[in-house]
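1. got a predicted structure here, sequence first:
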Amino acid sequence: MPVRKAIVKAAVGLHARPAAAFVRAVTGTGLPVTISKEGRRGVDARSLLEVMTEDFHCGCEVELAVAADAIPARYSLPDAEKALDLLCSLLESAQVR
C-alpha cells in the first residue's frame, strides 16, 4: 500500500477553501486516497465533509494512503506513489488556499 506523510502548511489547516482545493486535487488523481492523523482511522480524501470534520490544522502531520487492492486497473503502483508525492507536495507548500 503506497503511504506518504506530510505536514499541513496552510495557515488555517484544511478548512473551507484549502480543504476544497485539496479535495479537488485528490479527486483529480482518480485514486481512492485516504487521509489520517496519528491514532485516527483514515477518511476518504475525496470527501470535503470528511476532510473538514477531521480538523487537520496547520502543522499537523497527516498520512496519505491508497490501498493497493483499490488502485484502478488503469493505474500502476508507481502511478499511485507519484500521485501521493504530488499531494504531499501540495500540502507542504501551503499552496492549498
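-> Done, it's in.
2. drop to CA atoms for contacts and neighbour counts, all remaining ones
-> Fine.
3. which elements pack onto the biggest helix by length in the chain?
-> For the chain, the helix that runs over the most residues, judged by DSSP state H, is helix 77-92. Where contact means 3 or more C-alpha pairs under 8 Å, 6 or more residues apart in numbering; DSSP states H and E, helix 77-92 is packed against strand 3-7, helix 16-29, strand 61-66.
4. next up, a structure to set beside the first:
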Amino acid sequence: MERQVTLTNGAGLHARPASVFVAEANKFSSDVFVEADGKRVNAKSILGLLTLGLPQGTTITIITEGSDAEQALNTLSNLVETGFGE
C-alpha cells in the first residue's frame, strides 16, 4: 500500500519529527518505506530518513507492506498531515 503526503511542518523532516515517525513505524510489524526525490529508505531507520534531507513542502510517498500495512499507512500519513504535532 502507498500514499503520497506533503510535509507541512516548518522545518520538514528534521531530527525530532523523524524520530517520532520512526517510533510510530516501529510499532507495526509491516515493512515501512519513505520515498522522495527518487530515493527509497527504510522508515524504521532514523538515519535513513535523515539522509533524505526533506524540507517543508516536499511530497513523500509512504509505502507499507505486511499484515498491518493499512493501519500503519493510515497512522503514519496522519502523523505527517498533522505536522508531527509541531
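-> Thanks, I have the structure now. Here the structure is a predicted model, which means the values were calculated and not measured.
5. related to what we said a few turns ago, so the longest helix of the first structure versus strand 61-66, what angle?
-> Using axes from the mean of the first three to the mean of the last three C-alpha atoms, to 10 degrees, the inter-axis angle of helix 77-92 of the first structure relative to strand 61-66 is 150 degrees.
6. ok so, going back, out of the helices and strands packed on helix 77-92 of the first structure, deepest packed?
-> Mean neighbours per residue, mean count of other C-alpha atoms under 10 Å, is largest over these for strand 61-66, with a mean of 20.
7. what range in the second structure matches it?
-> Following TM-score structural alignment, the aligned partner range for strand 61-66 of the first structure in the second structure is 59-64.
8. tell me the spacing between the closest residue in space to Val3 of the first structure that isn't next to it in sequence and Asp85 of the first structure.
-> Nearest residue to Val3 of the first structure, sequence neighbours excluded (C-alpha to C-alpha, 6 or more residues apart in numbering): Ala65, at 4.3 Å. Distance of Ala65 of the first structure to Asp85 of the first structure, given as C-alpha to C-alpha, to the nearest Å: 11 Å.
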